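J.: For reference, the sequence and a predicted model appear below.
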Amino acid sequence: MHVTMEKPARKFVVGNWKMHGNLAALPVLGAIDAAARETPAVDVGVAVPATLITAAWQTANAIHVGAQDIHPADKGAHTGCLSAPMVKDAGAAFTIVGHSECRAGRQESDDEVRGKAEAARRHGLSVILCVGEPLEVREAGQAEAVVRAQLENCLPADADGAWLSVAYEPIWAIGTGRSATQDDIAAMHAVLRETCRAALGPAGDGVRLLYGGSVTPANAAEILATPNVDGVLVGGASLTAETFLPIIAHA
């Protein structure tokens, strides 16, 4: 099922399953879908592996099913890649672009990330655009400047809250034992909001800002109560209903 995303008042809770899951995981998706039906004031999405998009789309009634990445081109000699038309045809309603793992592992440039967002928009997909800084940038005191520039470089010119969300990933706080404080999150999300307003005008107020740094049931309530946090992008905790459903409830 394709469902229309509403902005900006509604929280958006998105699971990113990364390279996890097969058909045997569909009951987990079913439990998440049931929870979404019971919390209609919250938008819930799950970015599943490409092999599961169609099965997830056929299973879902209340959640947004998404892709984890796309190629900026609509078609061509790009072995192993998936285009926006392909993932939409499979059933995806949105895609993640610019995830920190893709930027680091595949050396994606800001131009490439922007191209992916523009491709998604051309084909009617909503977009979650990820930005964030590594530890050395934060320790150098350049975190806000670097993330601001990253977002400016990646934002499509016609972006608005009807189809775009921005997810902040503090790379230095993911799997390192360090954690972002509520003040850290509030400060960076204020920068993201200011950047969206400066680049997009009034449309920048409608862009939902998600936090994506090791979100768990234990810290979700505090994160979701932080100013300018309109939702969360959840990794490992989205893989089971036991850990993902409490996060939806907090939203």
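T.: Now that the structure is in, tell me what you want to look at.

J.: hey, let's count contacts and neighbours off CA atoms from now on
T.: OK.

J.: so what's residue 94 up against?
T.: With contacts defined as Cα atoms under 8 Å, 6 or more residues apart in numbering, residue 94 is in contact with 64-67, 120, 125-128.

J.: any idea how far residue 121 lies from residue 70?
T.: Applying Cα to Cα, to the nearest Å, one obtains 12 Å for the distance of residue 121 from residue 70.

J.: Compare these two (neighbour count), which wins?
T.: Under the neighbour definition other Cα atoms under 10 Å, residue 121 and residue 70 were set side by side, and residue 70 has more, 25 against 20.

J.: isn't that one right up against residue 83?
T.: Yes. Applying Cα atoms under 8 Å, one finds residue 70 in contact with residue 83, separated by 5.2 Å.

J.: thinking again about what came up before, in the contacts of residue 94, find the pair that's most separated.
T.: Using Cα to Cα, the pair of the contacts of residue 94 lying farthest apart is 64 and 120, separated by 15.1 Å.

J.: more crowded one of these two?
T.: Neighbours were tallied for residue 64 and for residue 120 using other Cα under 10 Å; the higher tally belongs to residue 120 (30 against 26).

J.: and the more buried one, what helix or strand is that in?
T.: Per DSSP states H and E: residue 120 is located in helix 110-122.

J.: Please compare the first structure with the one that follows:
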Amino acid sequence: MRRKMAAGNWKMNGLQDNLAELDALAQGYGDAECDILVCPPATLINQAASVSGDSIAIGGQDCHKAVTGAHTGDISAQMLKDAGATHVILGHSERREDHDESDTDVRLKARAAIEAGLKVVICMGESLEEREANNTLDIIGGQLAGSIPDQVTAENLIVAYEPIWAIGTGKVPTLDQIGEVHDFIRARLVRRYGDGVGLSTRILYGGSVKPDNAADIFGVSNVDGALVGGASLKAKDFGQIITALASA
């Protein structure tokens, strides 16, 4: 059985005062029947790991492909782990767009993260233009093939499907559309890695997940949880999503 996961991406939000929300989340939902992951900005990772204890995993939002070097402003996977992170988000559409990250970039970062002992959450998704042109599965297939390294296992890989046009817009694909993509990802993982990895890897949905639509989304085939943006900043909102997932 795949254990469900609720992952929160704080993006470029959060100061030390916001750790009170993380503490409230740990106190109120730390014993939920699902895994909880919160990825705060890098400046808060060390403190967040202390606040969350053993009930909530802490992750980074990106890492460099190199172990060390002259890369001003970048953070290596080893640095994330040293700060207390156990996971890292890679290939988010905002990184792909804002920093021109390619599938190859994401794959090399994922390899570095896995070698450092981190678990990777690899994101993929189509633009509105690609969706309207009926190219969604071609886009997702290419991102799956190019972004995920060969050496992954079901223990260190999590895939997140986030249609770009649904992130922060309030727009959500139909349940059938979500199911089609998640079923496609599952089939491709099985074809590439076999049943062991393919059937055990968790696939999260992300893109305007909120307390009022979470339960319906979690009822869709091959949706093993959610990667949540804005709604993860408040313990009350994220907690309702966690409750819906635990009950799904």
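T.: Yep, it's here. Owing to the predicted nature of the structure, the values given are computational and were not obtained by experimental measurement.

J.: count of residues packed around the aligned residue in structure 2 for residue 199 of structure 1?
T.: Superposed on structure 2 with TM-score structural alignment, residue 199 of structure 1 falls opposite residue 192. Applying the criterion other Cα under 10 Å, we find 13 residues in the vicinity of residue 192 of structure 2.

J.: For residue 192 of structure 2, list the residues it contacts.
T.: Listed by Cα under 8 Å, 6+ apart, the contact set of residue 192 of structure 2 reads residue 198.

J.: cool, residue 49 of structure 1 as well?
T.: So, once contact is read as Cα under 8 Å, 6+ apart, residue 49 of structure 1 ends up touching 17-21, 67-68.

J.: Just give me how far stretch 25-39 of structure 1 sits from the chain centre.
T.: Stretch 25-39 of structure 1 has its average C-alpha position 19 Å from the chain's average C-alpha position, going by Cα atoms, centre = their mean, to the nearest Å.

J.: Find me the equivalent region of whichever helix or strand comes after the helix holding residue 120 of structure 1 in structure 2.
T.: Once helix 110-122 of structure 1 ends, the next helix or strand along the chain (criterion: DSSP H and E) is strand 126-131. Aligned by TM-score structural alignment, strand 126-131 of structure 1 falls on residues 119-124 of structure 2.

J.: average distance between that stretch and structure 1?
T.: Superposing on structure 1 places stretch 119-124 of structure 2 at an average distance of 0.4 Å from its equivalents, by mean Cα distance after the TM-score superposition for structure 1.

J.: Excluding sequence neighbours, find me the nearest residue to whatever residue of structure 1 lines up with residue 61 of structure 2.
T.: Under the alignment defined by TM-score structural alignment, residue 61 of structure 2 corresponds to residue 68 in structure 1. If you skip the residues right next to it in sequence, residue 68 of structure 1 has residue 96 as its closest partner in space, 4.9 Å away by Cα to Cα, 6 or more residues apart in numbering.

J.: Would you agree the one you found falls within a strand?
T.: Yes. Secondary structure of residue 96 of structure 1, determined by DSSP: H, G, I helix; E, B strand; the rest coil: located in a strand.

J.: so what's it up against?
T.: Residue 96 of structure 1 makes contact with 47, 66-70, 127-130, according to Cα under 8 Å, 6+ apart.

J.: do that again at 10 Å, thanks
T.: Listed by Cα atoms under 10 Å, 6 or more residues apart in numbering, the contact set of residue 96 of structure 1 reads 16, 47, 66-70, 113, 116-117, 120, 126-130, 165-167.
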